[in-house]
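A.B. asks: The following block contains a protein sequence and its predicted model.
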Amino acid sequence: MSRTEDLALECRSFSLALDRPLATANGSIDTRDGFLVRLTDADGTVGYGEASPLPGWTESHADCEAALDRARDAFRNGDERDALEAVDRTSAARHAVTLAIADLKATQESTPLYRYLSEGPLVGRVPVNATIGDGDPAETAARARDAVDRGFDVCKVKVGRRSVDEDIERIRRVREAVGSAVDLRADANEAWTFEEAETAIGAFAELGVSILEQPLPAGALEGHAALRGDGVAIALDEGILEHGVDAICGAEAADAVVLKPMALGGIDVARQVAAWVAEVEITPLVTTTIDAVVARTGAVHLAAAIPDVPACGLATAELLAADLGHDPVLLENGSAVVPQAKGLGVEGVWEE
């Protein structure tokens, strides 16, 4: 790594529209606004990072910008430690700075980012799931069928905006459309009461749903623990941000945890959490907050650094109408082909 005083951090803002609004139980998402960062050493080697704040998951857009400004000033003064302290309590900003540092270091060492993160073997692919938004039963089934036709064998369906009976019917229609061989998951984004979740799980188990994400509000660890063991694995997403791994393990509240690097504060933090939960037989699942290409590619490298990772929510590029640059990750037959170039392998995102 170059001396800290030889590093320069630059930031620029971006706004990317979604191809169509994504309906979730927490509301509709129609644009992603954030910041692209570039870290350059004295030799001109570059590392990229991305901060894409998302309300309810990270700091605000304004707080993210302010933190990145402080980090830029700290690098200008030759102090990497101060730069990291400047973004320590702002998860999206920290994600951007630490990803740029990791990308730069991996590039300097001429190794793909995932091998820099784990020092593990070469990984060619990681399995991914399709994400299906909250449409009516016919639309939901049609989108799931289309995903399967494109090679996906795992589909995650957003639920929770409608009544439980309507969501059960939606999942039923999806199962009829895709057949029994496709793995179905559901994501409720904290939408249900305990009784509603019990009703849904009873029906979902019969329909072969393997995982239900965050059926109850994040604070309900005991409730999530009580929902386990009825035929559908319980995954916590929002819950890991509110409680942390220790509390989740202590309450025996989850079979799996969903790791969003942007929300957790970086792929370094997410990698540590993945290793931690795997030791206690909780399954780590990697996904994004509908990020642009830099953060999304970082998440693919994170997944590649996790041994025996199951299908992850990384096939989100198609949700964007445009991107920051060329996507180096090829999606093929339900897998993401992991870039083997130095660092992230992302190019063309900082065109003058």
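C.D. replies: Alright, I've got the coordinates.

A.B. asks: use CA for all of it now, contacts and neighbours both
C.D. replies: Noted.

A.B. asks: which element is residue 98 on?
C.D. replies: Element membership for residue 98 (DSSP states H and E) is helix 91-108.

A.B. asks: now for the helix or strand just after that helix, which elements pack on it?
C.D. replies: Scanning forward in sequence from helix 91-108 by DSSP H and E, the next helix or strand is helix 113-118. Applying 3 or more CA pairs under 8 Å, 6 or more residues apart in numbering; DSSP states H and E, one finds that helix 113-118 contacts helix 91-108, helix 293-304.

A.B. asks: here's the one I want to compare it with:
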Amino acid sequence: MHRHAFSLDLARPLSTAHGPIREREGVLLGVEREGEVVGVGEATPLPDWTESLAACRTALDAVTGVENVDEILRSLGTESDATDPLNDAPAAITDPLADAPAARHAVELAVLDARGRHRGPPLADLLAASPASAVPVNATVGDADAEATVEAAIEAVDAGFDCLKMKVGVGALERDVARLRAVRDAVGPDIALRADANGAWDRETATEAIDALAPLDLAYLEQPLPASDLSGHTALRGRGVDIALDETLTVASTDAVFEAAAADILVLKPMALGGPARALSAARAAERAGVAPVVTTTVDAAPARTAAVHVAAAIPDVRPCGLATGDALAADLIDDPVPVDDGSVAVPTVPGIAGDAFDHVFDRLLEQ
């Protein structure tokens, strides 16, 4: 099995609870047959979302050390159910991945890619009978003063985006409300606006925020409260703005969210959930529970980002997804297979994730 580490600089720092992230480090996996890559997977851990990079590497050490691992994974790619491709994998492979979602994502994706390349269809066609040919995406507008926020919003609309996700919760609530009002005035009523607080508020502040933002026709407010506060999110629903949960899925199961009636929307990250098939399973469970799924990335490299596009395409009438993240990287492993055009992303039509587009990356990483 090919396995190579990579590190990609971000175009701008990514703020997290543990401080800014300036690069994304990960591992690229390649399932082999007679020395040729037949399936590619990516593990790019993100603090607060997945296991650490060290834990990811440890899990992959265990998997890649399994005897005849390439033959096993190729067999899974040929014979397993695409909706649960690791179900029949031996415990020597699945046990190390149990608490390592990013590592599991890499292995599951490699199996799915091998399956698509062996049988011919794109990943989206393996996951759904009639996937979409393109996926709508939102633009993300970061925290800034009102003037700069409006400027960024107008730039995104001019580029073809009709859905904007605004970062809030960094400064005072009054500042965020003023920023959102200014954007609504600037872009008009036909552009969907979302706000993402990343769990920054307490219950009182979140309630004030919803009451102030409801007149702006906000599409939804994402993660207003800390991840573990399920009952708090339940109490916020029905006040005029839909509630989306994102970080909560790192500490609570989807079933727990549904049982608590804590969300109108679930934001699903395949890397954090343990693979594309797992993310799609969560999306289908959400739809059965009357909760709308949205797919986003964890600022991944091209293989995982492309796979996330296939997952979103497998969800009927999916809402705009957070997949326009390629420009968050200063440079990627290859030219973007899923570029954004006029607010949407075309789904690749070649076998697997993106045909053999990623195979040459291994040669380049070997030369470094």
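C.D. replies: That came in fine, so what should we check first? Just so it is clear, the model here is predicted, and its values are computed rather than measured.

A.B. asks: Need the TM-score between these chains.
C.D. replies: Overlay of the two chains. TM-score (TM-score structural alignment, normalised by the length of structure 1): 0.93; 343 aligned residues with a CA RMSD of 1.6 Å.

A.B. asks: Can I get the helices and strands packed on helix 113-118 of structure 1 in JSON lines including distance to residue 203 of structure 1 and mean neighbour count?
C.D. replies: Output for these, formatted as JSON lines (distance: least, CA to CA, whole Å; neighbours: other CA atoms under 10 Å):
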{"stretch": "helix 91-108", "distance to residue 203 of structure 1": "37", "mean neighbour count": "26"}
{"stretch": "helix 293-304", "distance to residue 203 of structure 1": "31", "mean neighbour count": "28"}
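
A.B. asks: Tell me which of those helices lies nearest to residue 266 of structure 1.
C.D. replies: helix 91-108 (3.9 Å; CA to CA).

A.B. asks: the strands in structure 1, which residues?
C.D. replies: For structure 1, the strands defined by DSSP state E cover 8-24, 27-40, 46-51, 125-127, 130-132, 154-158, 183-187, 209-213, 233-236, 256-259, 283-286, 330-332, 335-337.

A.B. asks: and the ones you listed, which is most packed in?
C.D. replies: strand 46-51 (a mean of 29; mean count of other CA atoms under 10 Å).

A.B. asks: tell me, that strand lands on which residues of structure 2?
C.D. replies: Using TM-score structural alignment, strand 46-51 of structure 1 corresponds to residues 38-43 of structure 2.

A.B. asks: which residues are contacting the matching stretch?
C.D. replies: By CA atoms under 8 Å, 6 or more residues apart in numbering, the list of residues contacting stretch 38-43 of structure 2 from outside reads 26-32, 56, 102-115, 117, 271, 301, 303-304, 358-359.

A.B. asks: try stretch 246-263 of structure 1
C.D. replies: Counting by CA under 8 Å, 6+ apart, 51-53, 57-58, 91-92, 95, 221-226, 228, 233-237, 240-241, 267, 269-270, 274, 280-289, 295, 299 sit against stretch 246-263 of structure 1.

A.B. asks: Please give the number of neighbouring residues around the counterpart of residue 263 of structure 2 in structure 1.
C.D. replies: Alignment note (TM-score structural alignment): residue 263 of structure 2 maps to residue 254 of structure 1. Number of residues near residue 254 of structure 1 (other CA atoms under 10 Å) recorded here: 26.

A.B. asks: still on that earlier bit, out of the helices and strands packed on helix 113-118 of structure 1, which is closest to residue 20 of structure 1?
C.D. replies: Per CA to CA, nearest to residue 20 of structure 1 of those: helix 293-304, 17.6 Å.

A.B. asks: for the closest one, packing partners?
C.D. replies: By 3+ CA pairs under 8 Å, 6+ apart, helix 293-304 of structure 1 packs against strand 46-51, helix 113-118, strand 125-127, helix 267-279, strand 283-286.

A.B. asks: any chance of the ones you listed in CSV, plus distance to residue 305 of structure 1?
C.D. replies: Formatted as CSV, those follow (distance: least, CA to CA, whole Å):
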stretch, distance to residue 305 of structure 1
strand 46-51, 18
helix 113-118, 5
strand 125-127, 10
helix 267-279, 8
strand 283-286, 11
